[in-house]
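# got a sequence here, can you build the structure:
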Amino acid sequence: MNQTTLGYAYVLAAATQWGMIGPFARLAFDQGLTPLEVAFWRAAVGGVLFSLHALVIGQYRVQCRDMPIFALFGLVCVGVFYGSYQKTVDLGGASMAAVLLYTAPAWVALLAWLFLKEQLGWMKLLALAMTLVGVFGVSLGPDGLAALRQGAWNLKALGFGLLSGFTYALYYLFGKKFLGRYTAATLMVYALPIGALALFPWVDFQPKGLTAWAALGVLGLVTTYGAFLAYCAGLRRLEATRASVVATFEPVVAASVAFVWWDERMGALGLLGAALIIGAVLVMVRIGSGNGQP
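Below is the predicted model:
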């Protein structure tokens, strides 16, 4: 197997692992755990694994002056992000959570225009418009236009889903503006424990059986740490643009597994909305590759 093919395989493996976040979270919910407890354990288990990883490779030192930024990064990009994502899974399903997470590139374009003075050209505006229309379609759920006529939108799930996309987008802004000199592994060493500590006061811990612990273990080991290793291995063999395209397989995995395990359905308009959101991501990837006009 050549290196390019291996790179695609690694990124596909990462996308598959990320796509399992929602399904395994739902499995934990079925065992009586709350969304915030699931978010806490995902951050805590991931934090332990990344700490061991950083100690082994010697990438754990940071400058004291950067610790407040690390604290804010962990609070927002782990605590709020992980919590809002799990709330979306709980209220709207794994499919909706995975799709709305992919509003992040649109948020990045908007925030970079506002705060980093990056251009917002016609292709980015097209991607933003596609994202907005896509979010509208996804928000209607499986009932489609009937939900619109009845005013039965799942607004809580939509709100938490957009919040997860927004806080995920902040990874880019924090990394570019403040933390670009650190590796992703070093960021996670501090961000995950800080995020777990931020979630801790809000968690109502429940007794857990073997199935619950197994689901939490998968979320920490596979969907957090394992996906990170696979994606980094892919990036060493592929251009970032190609890796970004392959990573859009994530919501496909989430929707497919959710359909098989729980018969989750998005409906025709929901699927169309999901396609528009993923299409908007691909437009943003094209801009980033330099093949399109910004």
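# contacts and neighbour counts: CA atoms only from here.
Will do.
# contacts only, for the residue nearest in space to the middle of the chain.
With distances taken as C-alpha atoms, centre = their mean, the residue of the chain nearest its centroid is residue 101 (5.3 Å). Residue 101 makes contact with 85, 161-162, 164-165, 168 under the criterion C-alpha atoms under 8 Å, 6 or more residues apart in numbering.
# here is the second sequence; please produce its structure so I can put it next to the first one:
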Amino acid sequence: MNASDRWRPILALIVLSSIWGYTWVLAKHGLEYSPPFAFAAERCIGSAAALFIALRLTGRKLTLTAPGATLGIALTQVAGFMIFQTWALVEGGPGKTAVLIFTMPIWTLLLAWPILGERVRGTQWIAAACTLIGLLLIIEPWEMHGGLLSPALGLCAAICWAIGTILVKRLRGQTPVDLLTLTAWQMALGSIPLVILALVVPERPTDWTWSYAGILGFMAVFSTALCWWLWIYILDRVPAWEASLSVLGTPVVAILSSRLTFGEAFKSAEVAGILLIGGGLALLSLLGWIASRRPAVAAINQRLQEEKA
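Sure, this is the predicted structure:
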């Protein structure tokens, strides 16, 4: 991977983290109009529709490749993740318990090593430690009081996301699958359990207004369709553990946007966590840039040696 190719995933991560971070603020507003499970189902249905429209507009085939693997990704990274995330939101609200889903880098690290053979090496451990410690400072698990159900559901959402991440990496390593097609089909298949759950669970009806339509449209097209595609694009180009750590920019953006939007005060632990995550992500980017420069430097040194000879 040359230097320019290296910066494309970084740019994708910046866009993804910015949109996903602000999505937490929009989700709070969206839940004023729609109940949680219906909101999740409507969001994913709209996302699947947008992705299939994009497939048609770009002239791609709609053929489902590797149906078994795609179904596994859909059930874990779409249905499982959305169900447990929404359930955690219902049980504990949009506070610290729901943010536990961002422990997904820990589970991805644990799974990627034995399954994919992706290991954290050398200085990379410093970047990993900075981001994970920063995450702990933001979540503040020592401040969690009350029942354990909501935190457990948040952890289940994180594990589902991590399993889906590993399945995507393994599928891309075994089968040439178009990224946009894969995203569209996983979203369509993952929407089915969400629709069933929204119909089965007793909830108030959705209050369809122009404001809610705007929120749902943004979350379906940008927060879900675009960002899920960007996530698979990133996974296709960097190790699973690195991608998962890098997406920790999302809770940073979520906290910043929430504090600025609702006028909430920053806590010292949150500020320290934001700085640690930012430092860890910067170190990851620096290490990636250095790694991308090594082949070019080696080629120059070899050419100089040949000229001297």
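# can you calculate the TM-score here?
Here the TM-score for the pair of chains, by TM-score structural alignment, normalised by the length of structure 1, is 0.72; 272 aligned residues with a C-alpha RMSD of 4.0 Å.
# before we move on, the earlier item: ok, now how distant is the residue nearest to the centre of structure 1 from residue 164 of structure 1?
If you measure residue 101 of structure 1 against residue 164 of structure 1 using C-alpha to C-alpha, to the nearest Å, the figure is 6 Å.
# how near is the nearest residue to residue 63 of structure 2 once chain neighbours are set aside to residue 67 of structure 2?
Distance criterion C-alpha to C-alpha, 6 or more residues apart in numbering; nearest residue to residue 63 of structure 2, sequence neighbours excluded, is residue 181 at 7.9 Å. Distance from residue 181 of structure 2 to residue 67 of structure 2, counting by C-alpha to C-alpha: 12 Å.
# residue 159 of structure 2 now?
On the measure of C-alpha to C-alpha, residue 159 of structure 2 and residue 67 of structure 2 end up 22 Å apart.
# with neighbour numbers in mind, choose between those two.
residue 159 (26 against 14; other C-alpha atoms under 10 Å).
# thinking again about what came up before, what do we get in structure 1 for the residue nearest to residue 63 of structure 2?
In structure 1, residue 181 of structure 2 lines up with residue 186, judged by TM-score structural alignment.
# tell me the SS of that match?
helix (DSSP: H, G, I helix; E, B strand; the rest coil).
# which residues touch it?
Residue 186 of structure 1 neighbours (C-alpha under 8 Å, 6+ apart): 54, 59-61.
# cutoff 10 Å now
The contact partners of residue 186 of structure 1, by C-alpha atoms under 10 Å, 6 or more residues apart in numbering, come to 50-51, 53-55, 58-62, 179.
# how about residue 46 of structure 2?
187-188, 191, 216-221, 224-225.
# returning to what we had before: drop anything exposed from the contacts of residue 186 of structure 1.
50-51, 53-54, 59-60, 179 (16 or more other C-alpha atoms under 10 Å).
# and the furthest pair within those residues?
By the measure C-alpha to C-alpha, 53 and 179 form the most distant pair in those, at 19.2 Å.
# what sits up against stretch 259-271 of structure 2?
22, 25, 134-140, 252-258, 273-277.
# in strands, which of those appear?
Among these, no member falls in strands (DSSP state E).
# among the residues you listed, which are in helices?
Residues of the contacts of stretch 259-271 of structure 2 located in helices (DSSP state H): 22, 25, 134-139, 252-258, 273-277.
# what are the boundaries of the helices in the stretch 201-309 of structure 2?
210-218, 227-235, 240-246, 249-262, 268-308 (DSSP state H, counting those that start in this stretch).
# deepest of those helices, which one?
Greatest average neighbour count among the helices of the stretch 201-309 of structure 2 goes to helix 240-246 (a mean of 25), per mean count of other C-alpha atoms under 10 Å.
# how far off centre is that helix?
Relative to its chain's centre, helix 240-246 of structure 2 lies at 9 Å (C-alpha atoms, centre = their mean, to the nearest Å).
# for stretch 279-293 of structure 1, same thing?
With C-alpha atoms, centre = their mean, you get 19 Å for stretch 279-293 of structure 1.
# equivalent analysis for stretch 67-86 of structure 1, please.
Relative to its chain's centre, stretch 67-86 of structure 1 lies at 12 Å (C-alpha atoms, centre = their mean).
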